[in-house]
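> Any chance you can model this:
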Amino acid sequence: MNKNSKIYVAGHTGQVGHSILHTLYSMGYSNLITISRENLDLRNQSLVDQFFTTVKPDYVFLSAATVGGINANQQYPADFAYDNLMISLNIINSSYKSHVKKLLYLGSTCIYPPSLIPPLQENNLLLAPPEVTNESYALSKIMGIKLCEYYNKQYNTNFISAIPCNTYGPYDHFYSKRAHVIPDFFCKFSSASQNSSPEVILQGDGTAIREYIYSLDLADACIFLMNNYTSTVPINIGSGYTITIKELAYKIAALCHYKGRIIFSHSGANGASYRYLDSHRINTLGWNAKTDLTIGLKNTYKIFLSKYFSC
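Below you'll find the model as predicted:
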């Protein structure tokens, strides 16, 4: 990409898309295209085709998705499957028909089988069924990755895909039943601190291990890959920072100045016991995460307090 390339960021109001947009602007890219979901339903093939025919982007970052935590995945499996399948199908197909020079598709670490021992490598994909608690989302994202592969094979396109670990940071959605773990914890512990609640009860047993990457680090990795990676094989984007859910809860409780009891209910879904990535391939290419988890959480808490504390 050069600084004047016409770049479409799909999903620019989401956490990852907003981070990519912010980072592109900060790097001097100026010809950036965005459109709100109110003005373009990415699930509608004819409307997406019209949009691509009109704007003719050179590059596409496909970060648009319907996302949520374990509870949302279990409550809305049809929505998660339909929305993500249609978004992937429409944008990838329109990118092909509009002769987009390169597309980056973002998957998710939850698409890897939970039965495998981490760190998870790119060739582990499809070796076993996905985690049952997010099956519909995982299968739809896997199809997006495979679709990039199929278009490259049949039409000689340059569509790449990346699989990031769990993301947190600026532009997250600190509200709703669809929130992921970190924004959910910020809401719970800040509210408990404000109300002097004697205890906070959390779902599961807290033993699950996760890897987290700061969203601006992920955005930097996506731009790096757009400029430096060309392959049909998906590539992992990890930070190397792993933590149990219990340790994460105590870290966030401390940031929120919560001094009451933290109780894990041992009820509800835990998700996979271990989930973290082998990021050797992207590290070998010259990219590494910059933001330590503790620093990233502190930065996120400041933003949460200043803009989002309405849980």
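
> going forward, measure contacts and count neighbours with C-alpha atoms only.
Will do.

> where's the nearest residue to residue 107 once chain neighbours are set aside relative to residue 19, distance?
Nearest non-adjacent residue to residue 107, counting by CA to CA, 6 or more residues apart in numbering: residue 163, 4.7 Å away. Computed as CA to CA, to the nearest Å, the residue 163 to residue 19 distance reads 16 Å.

> cool, residue 69 as well?
Distance from residue 69 to residue 19, by CA to CA: 20 Å.

> Second input sequence below; structure requested for side-by-side comparison:
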Amino acid sequence: MNKVFVAGHRGMVGSAIVRQLEQRADVEVVTRSRNELDLTNQQAVADFFAKENIEQVYLAAAKVGGIHANNTYPAEFIYQNLMIECNIIHSAYKSGVKHLLFLGSSCIYPKMAEQPMKETALLTGTLEETNEPYAIAKIAGIKLCESYNRQYGLDYRSVMPTNLYGPHDNFHPENSHVIPALLRRFHEATLRGDKQVAAWGSGKPMREFLHVDDMAAASIHVMELDKATYDTNTSAMLSHINVGTGVDCTIRELVETVAKVTGFSGDIVWDTTKPDGAPRKLMDVSRLADLGWRYNYNLEEGLKDAYQWFLDNQDNFRS
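Coordinates of the predicted model:
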């Protein structure tokens, strides 16, 4: 039986990975809460790995947030993410863990990267200013895995997801990402009987979204690829793999679908005084497709699932 440590098991991605791994009879899932194990504490992490005899690691733990949080807490974002990555990857190596999967973010790519964004775009231009500290930490995680593989002959892999959503997302009114923020806003507008809801910008920018259960499935797929297959599709200069649908939609289409899913029948008013952001952010997922994986959820099905989870857990989102 494989003993698998999922770091960040209470987060959106980590919890999805745990749900899928727990369905397998040949896997013993190991988790630790933040109170049980401080991943920013080097000695605590080293002691954990020395004791537990872990065979595989999914490194899904991270400090995450939207534009507001990234702008407000840049030092926390770069420090905590760097410490978590360094401690886990180094302690995994020291304790003999041969297989590790690091989960990054599409924000590693340059602000003006050619669309769709290929893995080769990494480090070819300036990052988006609002989340640069977080992006730099995620790039460091990729390079840690790459460097430990080169020097110690390990098999540490990295996957870079597009925008994620789904069960266990953050529905905080200020610190959440676009889909949970919209689901909550339209849900509350429907309950109040509002005649209209304001949406930011023009609605023209295009974005790609991936349901977190698909992300978990892709992560496990990449982790479990035999080394020959993985190495055939991964060179030393391409030590990470994009994960997404390869399909995007306009923000207008997203907002209209959220309104449909939440039952909002009023008007949507576009506040064009608010910024649009980058015109398009789409991942090139051809390498992952070549490795035999494709997503399951289309956007409307995924939003229905995420909204149902919100409804089932909304008592936790009163703030």
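
> if we can go back for a sec, more neighbours: which of residue 69 and residue 19 of the first structure?
residue 19 (24 against 16; other CA atoms under 10 Å).

> Aligned counterpart of residue 17 of the second structure in the first structure, please.
Aligned by TM-score structural alignment, residue 17 of the second structure pairs with residue 20 of the first structure.

> What's the match for residue 109 of the first structure in the second structure?
Per TM-score structural alignment, residue 109 of the first structure is aligned with residue 106.

> Using the three-state scheme, assign the aligned partner of the residue nearest to residue 107 of the first structure in the second structure.
In the second structure, the residue matched to residue 163 of the first structure (TM-score structural alignment) is residue 160. Look at residue 160 of the second structure: counting by DSSP: H, G, I helix; E, B strand; the rest coil, its state is strand.

> repeat for residue 40 of the first structure
coil.

> ditto for residue 5 of the second structure
strand.

> Could you pull up the residues touching the residue nearest to residue 107 of the first structure?
Residues near residue 163 of the first structure by CA atoms under 8 Å, 6 or more residues apart in numbering: 106, 107, 108, 109, 234, 235, 236, 237.

> Just the buried subset of those residues, written out for ChimeraX, thanks.
This is the ChimeraX syntax for the buried subset of the contacts of residue 163 of the first structure, where burial follows 16 or more other CA atoms under 10 Å:
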select :106,107,108,109,234,235,236,237
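
> Mapping onto the second structure, list which of the contacts of residue 163 of the first structure remain contacts.
Counting by both residues aligned by TM-score structural alignment, their matches' CA atoms under 8 Å, the members of those that carry over to the second structure are 106, 107, 108, 109, 234, 235, 236, 237.

> can you give me the strands for the stretch 151-300 of the first structure?
159-164, 166-168, 199-202, 209-214, 235-237, 242-244, 261-264, 274-275 (DSSP state E, counting those that start in this stretch).

> Which stretch of the second structure is stretch 295-307 of the first structure matched to in the alignment?
Against the second structure, stretch 295-307 of the first structure falls on residues 301-313 (TM-score structural alignment).

> Relative to the first structure, what is the average displacement of the matching stretch?
Following the fit onto the first structure, the mean deviation recorded for stretch 301-313 of the second structure is 1.3 Å by mean CA distance after the TM-score superposition for the first structure.

> Now do the helices in the first structure.
15-26, 45-55, 70-75, 77-97, 135-155, 181-194, 215-228, 245-255, 280-285, 293-303 (DSSP state H).

> Of these, which is nearest residue 207 of the first structure?
Closest to residue 207 of the first structure of the helices of the first structure is helix 245-255 (CA to CA; 6.1 Å).

> what's next to that closest one, contact-wise?
Contacts for helix 245-255 of the first structure (CA under 8 Å, 6+ apart): 185-186, 189-190, 205-210, 259, 262, 297-298, 301.

> who wins for neighbours among the residues you listed?
The contacts of helix 245-255 of the first structure, ranked by neighbours (other CA under 10 Å): first place residue 189, 27 neighbours.

> Please verify my assumption that it contacts residue 260.
No. Using CA atoms under 8 Å, residue 189 of the first structure makes no contact with residue 260, being 9.4 Å away.

> so what sits against both of these two?
With CA under 8 Å, 6+ apart as the test, residue 189 of the first structure and residue 260 both reach residue 200.

> follow-up on the earlier one: which residues are in contact with the match of residue 109 of the first structure?
160, 161, 162, 163, 242, 283.

> From residue 221 of the first structure, how far off is the match of residue 17 of the second structure?
Taken as CA to CA, the span from residue 20 of the first structure to residue 221 of the first structure is 9 Å.
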